[in-house]
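Participant: Here you go, sequence then predicted model.
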Amino acid sequence: MLRVRIFLAFALLLNILSFNLTAQNGKKETSLKADQLVKEALVNFRESNFEKSLIISRVALNAATAAKNNTLISRSYNIIAANYNELSEVDKAIFFYKKSLIYANRTDNDSIKYNLYNNLGNMYCFEKKQFDIGIYYYKKSIAYGLKINDLSQVYFTNVNIAWAYFDVGKFKEGYPYLKFVSNNTEKYSDKSTEIIANMLNGMYLNYKNENDAANAYFLNAIAAGKTSDERSDLSYAHLEYSKFLMKIKKYKEAYENLSLYNKITEELYNQQKLKKASIAGFNLELDEYKRQIDKIENEKISQYQSLKKSRIIVILFVLISLILLFLIITLIKNIRFKKKHNLELLKAKEIAEEASLLKTQFISTISHELRTPLYGVVGITNMLLEEHKELSRSQHLSSLKFSARYLLSLVNDILQINKIEENKVVLENLTFNISDEIMMIKNSLSFLSQKNNNKINIYIDPYIPEYLIGDKLRLAQILMNLVSNALKFTKNGEVEVKVDLLKTEGKNHFLAFLIKDNGIGIATVDQNKIFEKFVQVGRKDEDYQGTGLGLSIVKRLLGLFGSTITLESDLGQGTSFSFIIPFEHDPEKTKKIIAEIEVDLTSNEVHKILIVEDNRINQLVTKKIIEKNNYICKVVDDGFGALEILEKETFDLILMDINMPLMNGFETSKRIRLQDIKTPIVALTAFDKDEITDEAISSGINDIIIKPFEPVKLFKIISYLIEEAKNAG
């Protein structure tokens, strides 16, 4: 929705006029181009052409980044945020305003800092309704206005603060700011602020029940608005005047002013413009993610080249040391050189580690932001299919569900490859039946096999023991990737999955796996490439899907098992992959593992569950899943709501979201434990489990489950924790 935008465009224009181009050498031309694009994007923004403004801002940001010009980068992000602000994409607007502030703080441009703090004050006061945070940003804005000795900007922010207080009914607190505005109107006001100042005086006098004076101010505001280009300010004058007229029971005039407000708003924000601008904004966000990834990869390449040069220097150093071993002066020089070189290596190592950490944090953030909406998409799709059986054959719903799961698979693949590279994957010991696991994979890929008219043939050596011990999840991931690849690149053919018992050494049984197809095959020249990340050889976009991560993950997972993969293939002759993995066979250990993981889900007892979740869609999905299992369920929006309801009611278990405003899930859990509440808490989050385990444990959280999740897994954890809590009591 529209809210306070006083002097946003004007302040942006001031930044343009105050900006002194300082680019040097080859970057000067790029900076000039970026500066011109920023101006063009601003013009389109002021004309409410948000689609074109976002597209041009995107190009401007790329040019500013290439020129490494922090001022231009900040201004580009500022305009992007302003567009999202007008499109009611509140969280995105705040994100890009803060990005702009990061780069602004790297410059001496206090004018743009003033502008950004003012905009953030608008967002938090009028959009997020977090009044205290908004006032904090406004006061920071005033501080920068005083620093640059520009009382006109201080005047503008006082207008915003007065409006913010009046908007929440705090007329006494807002009056001093309105008084400052009224006393300085002749010095600093223009057409736009004349509208707002008159409107605010009308609102205050309405509060004081001085109706005649209030009416006069409202009429002055509307009269000024009709001669001004700031149509949105005129619309708000009509809106506030309609509220006043309703109060004094002039209903016809109130209705007319409200109609004028709606008419102006519709003219300013045509739905087709918003739709196109949203598409442009999505492309801009993708550029932002790509820019971060490219930055990380370039830094890694740079560090690798630096380390490679360092090795050459070390070799030369050794040779010179041998030749000049008996010369004291050369020995002293070599010692000094070595010390300097070690410092360079240490610095390079620190930079490389910092780049790796940045990459991990970036991937974690992106995965969380994608998993959260995917949880809602998958959950609501499943609800529609379950509650409306007539939609089970709907091609649209099936496509939606497939697309969501495909995107989730992509996120998981990227996280998996990152974990392996960071050495964070540890193999687990689980008991499993090899036949059951392969049949499950076959069934899950039945849709893909039918799509290409393929047949899956399975052979399991009968001498393989019924139960083995090892990491069945990683094995299933390896087989799933290989079999799905075989099905994708084979049409009207067969895919063979064969497992033989190769040998036995003590309790270890070495299994030889073969996945073979008669599909298109892989050329010899390409066979060394396919295990690299993001590579698909012989791919046609209309035929195959995928990221090219599958075989890279397979190779790395097999490395964890201490195994390697062998490839045999030729064009038109099909492809076969083979590898060997040892698994333990120990009947006594198997019985113990099975006993530890068995959970009774047959209980008829009704449990009471509290859901703490700020996302309304995720609330709906989780509540439906819980109540479907005949549990009683209550939902609160945040941590404060959870603490309040726990003072009045008792629950068997709490499902706690982690990433919440005001107070996150960790802090909420700590406060619950400080109140001596023993109720089990399960973190229901989109964060990766390995990232939050330590903090979750220290906060008093009992277990973690990642969204989206299988309902059976959730209910196993719930049943186990509730039963454990009863036994402990």
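Facilitator: Sure thing, it's come through.

Participant: Every contact and neighbour count from this point should use C-alpha atoms.
Facilitator: OK.

Participant: For the stretch 101-250 of the chain, which segments count as helices?
Facilitator: Here the stretch 101-250 of the chain has its helices, by DSSP state H, counting those that start in this stretch, at 110-122, 131-147, 151-167, 171-183, 185-188, 191-207, 211-226, 231-247.

Participant: ok, Lys191 - contacts?
Facilitator: Ala224, Gly225, Thr227, Ser228 (Cα atoms under 8 Å, 6 or more residues apart in numbering).

Participant: one more structure, for comparison:
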Amino acid sequence: MAWGLGNRLVFFALLWSMLATYAPAFSQNSDADSLKTELLNSPPDTNRIKLLTTLAFHYRVIDRQAALNYRSQAWALSEKLNFNKGKGWCYYLEGVDLTYQNKFSHAINAEAKAINVGKQIGDYDLVSRGYNVIGINYLRLEDDSIAMSAFATALRYINKSKDQTIKPALLLNIGKLYSKLKKYPEALAYFDQSRKIYSRWNDFSGLSLNYIEIGNIYLALKQYDNAIKIGHTSLHAARQAGYIRTKINALILLGSSYLATNNLIKARSHFEEAADSVTLTNLHDEKFRIFNGFAVLAEKEGNYKEGFLYKRRATILSDSLFNANRSKLILEYQDKFKTEAKDTENKLLREQQKVVQSRFRQRNLVLYLAFSILAGFAVFSSILLWGNRHIKRTEGPN
């Protein structure tokens, strides 16, 4: 079934926003420079591993090579100190990195290792984070049921943990999935729980993400006044957080809401600010929505030529994103098929070995029984022969 522009828009936006929740989930307001200064004077102990993993997460997007370097150091030191917790967090970071590379099954495998370590050492925070990332990857594989199961399991473990840092991001992810399924009351309930925690922490980045999701629901429900109100709240929070991507999405939400109410002047103003902000970025999903917004705006203004040009740009970009994503999914399923095929082959080999071993044991048993019978017959014959000779000696010659 072919996707329309609107469906693609929702899918790409949802995937971005779920990945965006990693940041507040791991280390809030961490000062990378101070962490690096602390690292210089840090002895090779478990605290140094914590510094290295925190830095690895901080640089996961802005400098992937630096992130890999910090993670490698953390792994090497964890190996040296036999520090399982450090190894578990390295597995988690590997899964996050693989998720950003769209290597879904590999990411899931890495997080499964992190979860296994977390369960062994009783680190429920690590276990919860692992399930959260697994949920995101299954969502990207378009398996909503397994994604929901993973998120629910993550929530169950985080409720056992003393560290609640990931909880608002996890609640946000569950809300997004309900929103994707058009179960808006359930989605709003989870968003409200998430919002309260972010508000208590003064986490403007998390609040902005939360408000955008709520605004998108109001937009879908055609409650445009509420969408505009929450859009301005999100934009204010994004500017306070200095989070450019959330700011752009808040502007798109406002542009779309004003467009729906036929306030074309304000719609154009917000789309133009979003377009200016997105120009020097590689935020292709946001560019697509801006192009689509301008296309609808131009048509409402009666400028059909401009509308056609923007619609064409949106369609070309959408097809490019969709085909790239579809290619990644095909490669992922091929990789998964090869893995499953190898597992099946190994299973058949193990079953064949069991059959051979069973036959070998049966043959040995038959040989043992035959040998026992022959040995018994030989002993019996020897006894008879000895008995006959003894009788003859006793009787003597006649």
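Facilitator: Perfect, thanks for sending it. Values in this document were obtained by computation on a predicted structure and should not be read as measured data.

Participant: Run the contacts of Lys191 of structure 1 past structure 2 and keep the common ones.
Facilitator: Among these, the contacts conserved in structure 2 (both residues aligned by TM-score structural alignment, their matches' Cα atoms under 8 Å) are Ala224.

Participant: For Pro176 of structure 1, give me its contacts.
Facilitator: Contacts of Pro176 of structure 1 by Cα under 8 Å, 6+ apart are Ala162.

Participant: For Asp123 of structure 2, see how far away the nearest residue to Leu14 of structure 2 once chain neighbours are set aside is.
Facilitator: Leaving aside its chain neighbours, Leu14 of structure 2 sits nearest to Lys176 (7.1 Å; criterion: Cα to Cα, 6 or more residues apart in numbering). Between Lys176 of structure 2 and Asp123 of structure 2 the computed distance is 26 Å (Cα to Cα, to the nearest Å).

Participant: Can you pick out the residue with more neighbours from the two?
Facilitator: Lys176 (27 against 22; other Cα atoms under 10 Å).

Participant: that older thread, buried ones among the contacts of Lys191 of structure 1?
Facilitator: Ala224, Gly225, Ser228 (16 or more other Cα atoms under 10 Å).

Participant: in the stretch 201-350 of structure 1, which spans are strands?
Facilitator: Taking DSSP state E, counting those that start in this stretch as the test, none of the stretch 201-350 of structure 1 falls into strands.

Participant: just to revisit the earlier point, save the helices of the stretch 101-250 of structure 1 as a markdown table, and put in distance to Val314 of structure 1 too.
Facilitator: What follows is the helices of the stretch 101-250 of structure 1, written out as a markdown table (distance: least, Cα to Cα, whole Å):
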| stretch | distance to Val314 of structure 1 |
| --- | --- |
| helix 110-122 | 48 |
| helix 131-147 | 52 |
| helix 151-167 | 59 |
| helix 171-183 | 68 |
| helix 185-188 | 67 |
| helix 191-207 | 68 |
| helix 211-226 | 74 |
| helix 231-247 | 68 |
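
Participant: Let me know which of those is tucked in deepest.
Facilitator: Mean neighbour counts were compared across these using mean count of other Cα atoms under 10 Å; the top stretch is helix 110-122, at a mean of 27.

Participant: Where in structure 2 does it fall?
Facilitator: Under TM-score structural alignment, helix 110-122 of structure 1 corresponds to residues 164-176 of structure 2.

Participant: what does stretch 344-355 of structure 1 give?
Facilitator: Using TM-score structural alignment, stretch 344-355 of structure 1 finds no match anywhere in structure 2.

Participant: In that stretch, which residues are buried?
Facilitator: Ala348, Ala352, Ala355.

Participant: distance of the equivalent of Asn160 of structure 1 over in structure 2 from Ile252 of structure 2?
Facilitator: With TM-score structural alignment as the criterion, the equivalent of Asn160 of structure 1 in structure 2 is Glu213. Note on Glu213 of structure 2: its distance to Ile252 of structure 2, by Cα to Cα, is 12 Å.

Participant: what's the closest of the helices of the stretch 101-250 of structure 1 to Lys27 of structure 1?
Facilitator: Set against Lys27 of structure 1 and scored by Cα to Cα, the helices of the stretch 101-250 of structure 1 come closest in helix 110-122, at 22.1 Å.

Participant: Superposed on structure 2, what's the mean shift for that closest one?
Facilitator: Here the mean offset of helix 110-122 of structure 1 against structure 2 after fitting is 0.9 Å, by mean Cα distance after the TM-score superposition for structure 1.

Participant: Show me what that helix is packed up against.
Facilitator: Judged by 3 or more Cα pairs under 8 Å, 6 or more residues apart in numbering; DSSP states H and E, the packing partners of helix 110-122 of structure 1 are helix 8-18, helix 90-104, helix 131-147.
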